[in-house]
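J.: I'll drop the sequence and a predicted model, then ask my questions.
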Amino acid sequence: MRERFMGRRGCSLYIRNAFASTISFILDLFLIWIMVEHFGIQRYLAVVVGFVIANALHYVLARIWIFHGTERGVASGYALFLGNALFGLGVILGGFALLTEVFGVPYLVARIMASLFAGTLVFVLNATLNFRHL
């Protein structure tokens, strides 16, 4: 198992995913900030909406660049990608709540911290179960 993830292919996929995730995540943070600071939207709702929009962009990048050549169909791939993302969203929201409500961490910092663990977990799920590249 370790060789699959730590080998050249696994590292290459992870680096591509990290780049795509970073782009999606920057969009996510920007959307959260706009919704909370400029439109007065409740921060938990803003986290969910930002996540869903950024996740759609990430799926497009995953299909055409990270896991290029997958045999998984577009619709079934998106369904699994969304399922994995929703699991990740649960991890993010749990971490976000813990960090902001219990520890008083500012909301954008909490979002970043909660995403580090969730992002790696979702990558593993997509690489193994969805796109079957590892």
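T.: Good, I have the coordinates.
J.: Please count neighbours and contacts with C-alpha atoms only from this point.
T.: Fine.
J.: quick one, what contacts the closest residue in space to Ala118 that isn't next to it in sequence?
T.: Setting aside the residues directly before and after it, Ala118 is nearest to Gly88 in space (C-alpha to C-alpha, 6 or more residues apart in numbering), at 5.2 Å. Gly88 sits next to Ala118, Gly119, Leu121, Val122 when contact means C-alpha atoms under 8 Å, 6 or more residues apart in numbering.
J.: from those, which is closest to Ala97?
T.: Ala97 lies nearest to Ala118 out of the contacts of Gly88, by C-alpha to C-alpha, at 14.1 Å.
J.: so how far is Tyr44 from the closest one?
T.: Counting by C-alpha to C-alpha, to the nearest Å, the gap from Ala118 to Tyr44 is 17 Å.
J.: Of these two, which one has the most company?
T.: Ala118 (19 against 15; other C-alpha atoms under 10 Å).
J.: Could I get the contacting residues of the more buried one?
T.: Gly88, Leu89, Val91, Ile92.
J.: now with 10 Å?
T.: By C-alpha atoms under 10 Å, 6 or more residues apart in numbering, Ala118 lies in contact with Ala85, Phe87, Gly88, Leu89, Gly90, Val91, Ile92, Leu93, Gly95.
J.: Would you format the residues you listed as a markdown table with secondary structure included?
T.: Putting these into a markdown table (DSSP: H, G, I helix; E, B strand; the rest coil) gives the following:
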| residue | secondary structure |
| --- | --- |
| Ala85 | helix |
| Phe87 | helix |
| Gly88 | helix |
| Leu89 | helix |
| Gly90 | helix |
| Val91 | helix |
| Ile92 | helix |
| Leu93 | helix |
| Gly95 | helix |
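J.: let's bring in a second model and compare:
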Amino acid sequence: MSFGNETIFPFPAVQYIPLTIDTLEQGDINPSKVNPQFSQLIIGNDILGWRNLSRQKFQIELPERFPDESIAVLVFGATVDAVKYRGYFVTMTGREKPGYYQLFTMPRRYFYKNNLCFELFDAATGKR
């Protein structure tokens, strides 16, 4: 039995580890500062490289560091409601939301692979 949409979750539900997300920040981005179609998914330490750009272009102040026991995720153009992990894949579901951003963390302790593939799907449509 899957989690519903078999395009997103093709394997039985027992093969996925559901992860708790802790939203640190979220909100609208000034529409005059960003293309409404802009979407981006930034993971882990790559977020630190976006600090200056986020401050200058979007007026978003990102933290200087994140807890060692977590992985941070910054999403532009969407919101994430749920995260599940299986093998090499971290599958996030949410919905497209132009002109919006969300910064959250999730626990690192469940990841048993060194290289991971993060993917974000619209929960309603199954679109990546």
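T.: Done, it's in. The structure presented is a predicted model; accordingly, all values stated were derived computationally and were not measured.
J.: Send over the TM-score of the superposed chains.
T.: The TM-score (TM-score structural alignment, normalised by the length of the second structure) is 0.28; 63 aligned residues with a C-alpha RMSD of 4.7 Å.
J.: Now list the buried members of the contacts of Ala118 of the first structure.
T.: Ala85, Gly88, Leu89, Val91, Ile92, Leu93, Gly95 (16 or more other C-alpha atoms under 10 Å).
J.: Please, which helix or strand holds the residue positioned nearest the centre of the first structure?
T.: Nearest to the mean C-alpha position of the first structure, by C-alpha atoms, centre = their mean, lies Gly119 at 4.9 Å. In this structure, Gly119 of the first structure sits in helix 107-125 according to DSSP states H and E.
J.: in that helix, what counts as buried?
T.: Result for helix 107-125 of the first structure [16+ other C-alpha under 10 Å]: buried residues 107-108, 110-115, 118-125.
J.: And stretch 46-63 of the first structure, by the same measure?
T.: 46-52, 54-59, 61-63.
J.: Let me know the closest of the residues you listed to Ile15 of the first structure.
T.: Nearest member of the buried residues of stretch 46-63 of the first structure to Ile15 of the first structure, counting by C-alpha to C-alpha, is Ala62, at 12.0 Å.
J.: Check which element follows the helix or strand where Asn17 of the first structure lies along the chain.
T.: Taking DSSP H and E as the criterion, Asn17 of the first structure maps to helix 8-33. Under the assignment DSSP H and E, the closest C-terminal helix or strand after helix 8-33 of the first structure is helix 39.
J.: Need the contact partners of that following helix.
T.: Trp33, Ala46.
J.: mind listing the strands for the second structure?
T.: Ranges of strands in the second structure, per DSSP state E, are 17-19, 22-28, 40-43, 70-86, 89-107, 117-122.
J.: that older thread, dump the contacts of Ala118 of the first structure to TSV, plus distance to Cys11 of the first structure.
T.: Listed next are the contacts of Ala118 of the first structure as TSV, based on distance: C-alpha to C-alpha, whole Å:
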residue	distance to Cys11 of the first structure
Ala85	21
Phe87	23
Gly88	21
Leu89	24
Gly90	26
Val91	24
Ile92	24
Leu93	27
Gly95	26
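J.: number of nearby residues for Arg9 of the first structure?
T.: Neighbour number of Arg9 of the first structure under other C-alpha under 10 Å is 14.
J.: swap that for Arg55 of the second structure, sorry
T.: Counted with other C-alpha under 10 Å, Arg55 of the second structure comes out at 12.
J.: Distance-wise, check it relative to Leu120 of the second structure.
T.: 24 Å.
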